[in-house]
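> return atomic coordinates for the entry below.
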Amino acid sequence: MSKLRLLHHWTSKKKPIICHIRPSPTEGVTVKTDLNTVSFPNSSAIFDSHNKPGNPGALICACLVCIGVPKTRDDDLISILEKRFSTKGLEIECLSSLPHGSGLGTSSILATAIIKGLWQSSGTSYSEKNICHAKEEDY
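Prediction:
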């Protein structure tokens, strides 16, 4: 049954993974998922979650750290957001119709979508190679 449901999502042209990135009136980074809404008001909060996979928003925090938003836990997150995204607040919303823990590579695909979306939102030029090797390069 779940295979048919998953196939239905693909055949109906509904995208199984979606990432929206937009300015937010709330300072810092707000993460919205199917289950949670979490706020990260400063760099320290992002660093506290980026390497804890069980935390809500951890994957998004890992992607932010990967591209240097922020580079250290002491960085002024609001200044970085203003410089890179021309806003004091960023909302990142990620939705997936794929079953959690399905082994379909959802986290990898979502991380790619997040990094690509962040770069598009900030006007950073990128290629598929940049996305695959994001941590190896300095942004």
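
> C-alpha from now on. contacts and neighbour counts both.
OK.

> strands of the chain, residue ranges please.
Along the chain, the stretches classed as strands by DSSP state E are 17-23, 28-32, 37-40, 89-96.

> who are the packing partners of the second one?
Think strand 28-32. The contact analysis (3 or more CA pairs under 8 Å, 6 or more residues apart in numbering; DSSP states H and E) places strand 28-32 against strand 37-40, helix 77-85, strand 89-96.

> quick one more, to check against the first:
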Amino acid sequence: MSKYYNYSNLAEKPTDKKRKSPTRNYINYSKSKAAGTKIHLNNKLRLRCFFLVVIVSAMGMFITFRNGVAASQGYELVKMKQSVSSLEKENSRLKLDIAGLKSPERIKGIAVKDLGMVLPPQIYFANKNR
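This is a model prediction of the structure:
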């Protein structure tokens, strides 16, 4: 009976008749565990896989966190644009109010009615251009 070495789901047979084990450290299931043989595990490979999983997990968490921050900043930008729009509308309304309050007809009406002022019978203009 020939020896088979298990590597994941694949079984392989040693190709070289002189070598009894393949070049990698595989778990030999053909020998019984009760016979006192040790199972050699590839600890370097396990450690590399562990670090790979940790690095991939950290990258995934970083990307998720970054996308969350970008989404919240996008919502904040939309709110700021809305507030800018409302403030611009209020500013234009206030400019119209100022223009209405500065009108000469309004000032003349307040002077005559409320303050008791009278208009002079003649108005003289000085022209400095001559």
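
> superposed, what's their TM-score?
Once superposed, chain against chain, the TM-score is 0.17 (TM-score structural alignment, normalised by the length of structure 2); 28 aligned residues with a CA RMSD of 2.8 Å.

> related to what we said a few turns ago, dump the strands of structure 1 into CSV; add distance to Leu59 of structure 1 as well.
Shown next, in CSV, are the strands of structure 1 (distance: least, CA to CA, whole Å):
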stretch, distance to Leu59 of structure 1
strand 17-23, 12
strand 28-32, 10
strand 37-40, 12
strand 89-96, 10
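
> for the ones you listed, give me a markdown table that also has distance to Ile109 of structure 1 and mean neighbour count.
Below are these laid out as a markdown table (distance: least, CA to CA, whole Å; neighbours: other CA atoms under 10 Å):
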| stretch | distance to Ile109 of structure 1 | mean neighbour count |
| --- | --- | --- |
| strand 17-23 | 8 | 16 |
| strand 28-32 | 17 | 23 |
| strand 37-40 | 21 | 17 |
| strand 89-96 | 10 | 20 |
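
> any idea which of those strands gets closest to Gln120 of structure 1?
Among these, the nearest to Gln120 of structure 1 by CA to CA is strand 17-23 (9.3 Å).

> that closest one vs strand 28-32, what angle?
Angle of strand 17-23 of structure 1 versus strand 28-32, following axes from the mean of the first three to the mean of the last three CA atoms, to 10 degrees, is 150 degrees.

> separation between Ser43 of structure 1 and Leu77 of structure 1?
Between Ser43 of structure 1 and Leu77 of structure 1 the computed distance is 5 Å (CA to CA, to the nearest Å).

> count of neighbours near Ile60 of structure 1?
23 (other CA atoms under 10 Å).

> list the contacts for it?
Val31, His50, Ile92, Ala111, Ile114 (CA atoms under 8 Å, 6 or more residues apart in numbering).

> report the two of these separated the most.
Between any two of the contacts of Ile60 of structure 1 (CA to CA), the greatest distance is 14.7 Å, for His50 and Ile92.

> count the neighbours of Tyr75 of structure 2 for me.
For Tyr75 of structure 2, using other CA under 10 Å, the count is 12.
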